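Visitor: what follows is a predicted protein model with its sequence.
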Amino acid sequence: MAQVLEFKLPDLGEGLTEAEIVRWLVEVGDVVAVDQPVVEVETAKAMVEVPCPYGGVVTARFGEEGTELPVGSPLLTVAVGAPSSGEETEGSGNVLVGYGTGAPPARRRRVRPTAGATTPPGAHTRTRPAHHPAADDHPGAPAREPGPARDHSAAAVRADGPVPVISPLVRRLARENGLDLRTLVGSGPDGLILRSDVEHVLRSAGTPVREPESPLAPHTPEATPVAPAPVTAGTRIPLRGIRGTVADKLSRSRREIPDATCWVDADATELLRVRRVMNATGGPKISLLALLARICTAALARYPELNSTVDTEAREIVRLDHIHLGFAAQTERGLVVPVVRDSHTRDAESLSAEFARLTEAARTGTLTPADLTGGTFTLNNYGVFGVDGSTPIINHPEAAMLGVGRIVPKPWVYEGELAVRQVVQLSLTFDHRVCDGGTAGGFLRHVADCVEQPAVLLRSL
């Protein structure tokens, strides 16, 4: 006899507590193998695939694409075969996002679900969190056969405990119409309360049914008549996932960090020439970003105050003994900051390779949470957008960010004569709690000196 197992959204680590369903990779009725990815979700850190620890037939899915679920919410149920002697049915236990046993997934095939498979005992009594919108009927729920009318009101109020409803929409419909769900007996499987049950009771009592509000719509008090809103209300875009996390982090940075910015123009002509010479010798190409990163790590070794964080509770500045260099990357899903770990131990070739790998992962949405956390200093190359300067917001809880504008030909006094040189504007935004202007200015001047005369960098190699 098949056993129905429930797979819940696993603990995603890195302090993440929820995820948005981006794309289902299986359908109800599909056969899945142990550790086969079944759903693609977007967390506050990255977009990843979630493998299922059970092998069997998918009998139900919980949550439409675009729905946000907290950790521990049901994702799907799987009917697994009866275990043979000595065989376990607990699955692999490998529920870390993006990881499994590495075994190739079984070929998907459609099976005709039986009544017992599509409606496992208790499968329809589970609900998703009430604050997420959902369809009126759950995917995989069987159609109700016509039958005699039932009394939808219970003789006695239910005992304490969760009330089984088919969707959060039904719970909201009852709440906004002042109906206690504990007084109802649902007509669905195992007493599941359907939307039609709630509407039947409200109409029987002569109560006008008030449709539940969209969770994204502004609330209007009933006592205050309001004229119809114009069509030009605009589009509402939920701040969630990566974009929501970025918004929270930037807001916190503005609230907590007393930042200041200084900037300087630098002649990058010699740096560009050196890069051309390096790439002409053969081997992997060295990116300009990698050279700037190498300059950054050298400057941070000289001014370690800027590679630190502030412990506000202890009222202490924590200077870090490693440099994990983040760099801002714009993607279709928003701004992300991948991190090159132990940048101070890498040469220009290694930095180029890691920047290329992380940039491609950002473009394809395959960055892992580890790729996006732990940064100690950020390099922001906003020159790729065609702008000269910026006063960026520090990536909390870091202490500083180096900004690099576009490199453009400009008139410049070079060796006592006016010439056209390749000029770049560099800016440093820093936490004024960790250092004063003298330290920040010294760091930025050292970066500019290395840009103008790359040979200066040799002293720290």
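Guide: Perfect, I can see it now.
Visitor: when you work out contacts or count neighbours from here on, use the C-alpha atoms and nothing else.
Guide: OK.
Visitor: can you list contacts of the helix or strand that contains R243?
Guide: Assigned by DSSP states H and E, R243 falls within helix 241-256. Under the criterion Cα atoms under 8 Å, 6 or more residues apart in numbering, residues 19-20, 42-46, 238-239, 333-336, 393-397 lie in contact with helix 241-256.
Visitor: list the buried ones in stretch 328-339?
Guide: For stretch 328-339, burial by neighbour count (16 or more other Cα atoms under 10 Å) applies to 328-329, 335-339.
Visitor: distance between that stretch and the chain's centre?
Guide: When C-alpha coordinates are averaged (Cα atoms, centre = their mean, to the nearest Å), stretch 328-339 and its chain have centres 11 Å apart.
Visitor: and for stretch 440-451?
Guide: Its chain's C-alpha centre and that of stretch 440-451 lie 35 Å apart, by Cα atoms, centre = their mean.
Visitor: buried stuff in that stretch?
Guide: Here stretch 440-451 shows 440-441, 443-451 as buried, counting by 16+ other Cα under 10 Å.
Visitor: equivalent analysis for stretch 349-360, please.
Guide: 351-355, 358-359.
Visitor: could you dump the buried residues of stretch 440-451 into JSON lines and include secondary structure?
Guide: Output for the buried residues of stretch 440-451, formatted as JSON lines (DSSP: H, G, I helix; E, B strand; the rest coil):
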{"residue": "A440", "secondary structure": "helix"}
{"residue": "G441", "secondary structure": "helix"}
{"residue": "F443", "secondary structure": "helix"}
{"residue": "L444", "secondary structure": "helix"}
{"residue": "R445", "secondary structure": "helix"}
{"residue": "H446", "secondary structure": "helix"}
{"residue": "V447", "secondary structure": "helix"}
{"residue": "A448", "secondary structure": "helix"}
{"residue": "D449", "secondary structure": "helix"}
{"residue": "C450", "secondary structure": "helix"}
{"residue": "V451", "secondary structure": "helix"}
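Visitor: another one to put next to it:
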Amino acid sequence: MAVVREFTLPDLGEGLTEAQVVRWMVNVGDVVAVDQPVVEVETAKAMVEVPCPYGGVVTARFGDEGTELPVGAPLLTVAVGDAAPAGDAGAGDPPPREAAPTAADEGSGNVLVGYGTQAPAARRRRVRPPSHESAPPAAESAPATAVAVISPLVRRLARERGVDLGRLRGSGPDGLILRADVEQAAHTAPTPPEAQPAARPAAVRTEPARTGRRDAGRRRPDGLRVPLRGVRGAVAEKLSRSRREIPDATCWVDADATELMAARKAMNASGGAKVSLLALLARICTAALAKYPELNATVDMAAQEIVRLPDVHLGFAAQTDRGLVVPVVRDAGARNAVELSVEMARLTDAARAGKLSPAELTGGTFTLNNYGVFGVDGSTPILNHPEAAMLGVGRIAPKPWVHQGELAVRQVVQLSFTFDHRVCDGGTAGGFLRYVADCVEEPAVLLRTL
């Protein structure tokens, strides 16, 4: 008999603890391949197609469409091994009845059912959702192609770092490969330059209609009550945590952006890829962080340490039909203005089309918030926990300004800088903001870092 392996809802991104089943992509009795998407779920950040790490015959599904599941809860079971060929799922044959569970089965958290069965609701309630890093039951007859990895983030990280999962022995239970194992392997064996990321393990779609279904709310005598879920719920939790844990402060300054606008116009008139204003501001941010690296940091309160991060992964706000999301430009400090513009445009398009993976929405170390697109001049934003700083950019508008000793109409922008007061004092924050303003007013200042 084939070994039945349980696939649980994996870790789909930092801070995500649950997801809603939106659409099943396989039925009981279907044959699935390793890494084939089997279910579409909606997280607090995006619509995600979840791939299954096992190949074989689907023997059970858990959770109806619309059901909320925590990370680590069972999604489905798959019969793997030589005894589970495609022919076992014969069309038209009535599925055998589910074998009665033994006491050991009910308490183990492992689901063992016959082929072609759909686990009933009573049985599902008895299953204990295991941790998302728990190992599936041992399978001596599992095919050689199966790798002991459950989390799509671990698979993606391995692809990005050029780590061969087949050569790793995981440190988790029964050899399960964890994120720390991949990071350690990447550290000891640097990623070869020819390694390119493969297909994303999780494809994301934006569907406002489904979001509306979840957030429709219900009317009560005291008003309309809207569930604090999905994107809104995740934002509420993250911002509340930021306010609870981070003693933030904000400083701001007005700057004459006339020369920056002229410099961008000259760049784009020379041909080649267009450079966006946001990309120029991002390049200024990375130059400022190179000058003030203590702001590219986070605070580890458990260890009572400030952790200064080696690379700048720049998050930037992008408006979508599902709300405001923050895609992350990896290794932004190593990119020039053109490269930043191309990557930010790609991430923005992907965000609006719903094709970002959760990994592209997490891991930022600094955030650029261009609230000027909403027509406002200033803001005192809440930090994107656990980051230590954020630059806010208001609208660029013609205003009276003293230029070269005379009153003139110039393109003026207000810049605000919010920072974690634990990582620096006002002098460092003021120095950072003043450097940014100098680069906006005189773009030639950036030539020192190019």
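Guide: Arrived safely, thanks for sending. Here the structure is a predicted model, which is why all the values come from computation and not from measurement.
Visitor: list buried residues within the contacts of helix 241-256 of the first structure.
Guide: Here, 16+ other Cα under 10 Å leaves 19-20, 42-46, 335-336, 393-397 buried among these.
Visitor: in strands, which of those fall?
Guide: Among these, the members found in strands (DSSP state E) are 19-20, 42, 335-336.
Visitor: and P327 of the second structure, what does it touch?
Guide: By Cα under 8 Å, 6+ apart, the neighbours of P327 of the second structure are 315-318, 347-348, 351, 360-362.
Visitor: I'd guessed E18 of the second structure sits against A46; true?
Guide: No. Because the distance of 12.0 Å does not satisfy Cα atoms under 8 Å, E18 of the second structure is recorded as not touching A46.
Visitor: aligned to L415 of the second structure, what sits in the first structure?
Guide: Under the alignment (TM-score structural alignment), L415 of the second structure maps onto L426 of the first structure.
Visitor: what residue of the first structure matches up with G375 of the second structure?
Guide: Aligned against the first structure by TM-score structural alignment, G375 of the second structure finds its counterpart in G386.
Visitor: need the residues that contact the strand of greatest length in the second structure.
Guide: Criterion DSSP E: the longest strand present in the second structure is strand 406-420. Contact with strand 406-420 of the second structure is made by 246-258, 295, 377-383, 388-402, 429, 433, 437, as judged by Cα under 8 Å, 6+ apart.
Visitor: now do the buried residues in that strand.
Guide: 410-420.
Visitor: I'd like those as a markdown table, with distance to L289 of the second structure appended.
Guide: Rendered in a markdown table, the data for those read as follows (distance: Cα to Cα, whole Å):
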| residue | distance to L289 of the second structure |
| --- | --- |
| R410 | 27 |
| Q411 | 25 |
| V412 | 23 |
| V413 | 20 |
| Q414 | 19 |
| L415 | 16 |
| S416 | 15 |
| F417 | 13 |
| T418 | 14 |
| F419 | 13 |
| D420 | 15 |
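Visitor: just tell me what T235 of the first structure corresponds to in the second structure.
Guide: So, by TM-score structural alignment, T235 of the first structure is matched to R225.
Visitor: coming back round to it: give me the mean distance between the longest strand of the second structure and the first structure.
Guide: Compared with the first structure after fitting, strand 406-420 of the second structure deviates on average by 1.2 Å (mean Cα distance after the TM-score superposition for the first structure).
Visitor: the inter-axis angle of that strand versus helix 230-245?
Guide: Angle, strand 406-420 of the second structure to helix 230-245, by axes from the mean of the first three to the mean of the last three Cα atoms, to 10 degrees: 80 degrees.
Visitor: hmm, V31 of the second structure is touching V80, no?
Guide: No. Because the distance of 10.0 Å does not satisfy Cα under 8 Å, V31 of the second structure is recorded as not touching V80.
Visitor: mind checking which of those two has more residues around it?
Guide: Using other Cα atoms under 10 Å as the criterion, V31 of the second structure and V80 rank with V80 on top: 25 against 21.
Visitor: my guess is that one contacts Y54. True?
Guide: Yes. Because the distance of 7.2 Å satisfies Cα under 8 Å, V80 of the second structure is recorded as touching Y54.
Visitor: quick one: common contacting residues for the two?
Guide: Common neighbours of V80 of the second structure and Y54 (Cα under 8 Å, 6+ apart) are R5.
Visitor: tabulate the buried residues of stretch 349-360 of the first structure (a markdown table), appending distance to G13 of the first structure and secondary structure.
Guide: Converted to a markdown table, these look like this (distance: Cα to Cα, whole Å; DSSP: H, G, I helix; E, B strand; the rest coil):
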| residue | distance to G13 of the first structure | secondary structure |
| --- | --- | --- |
| L351 | 27 | helix |
| S352 | 29 | helix |
| A353 | 27 | helix |
| E354 | 24 | helix |
| F355 | 24 | helix |
| L358 | 20 | helix |
| T359 | 23 | helix |
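Visitor: so what sits against both of V31 and V80 of the second structure?
Guide: Counting by Cα under 8 Å, 6+ apart, the common neighbours of V31 of the second structure and V80 are 55-57.
Visitor: return the residue of the second structure aligned against L457 of the first structure.
Guide: Using TM-score structural alignment, the partner of L457 of the first structure in the second structure is L446.
Visitor: so how many other residues sit close to that match?
Guide: By the criterion of other Cα under 10 Å, L446 of the second structure has 17 neighbours.
Visitor: shouldn't R352 of the second structure be in contact with T320?
Guide: Yes. Contact criterion Cα under 8 Å: R352 of the second structure and T320 qualify, at 5.1 Å.
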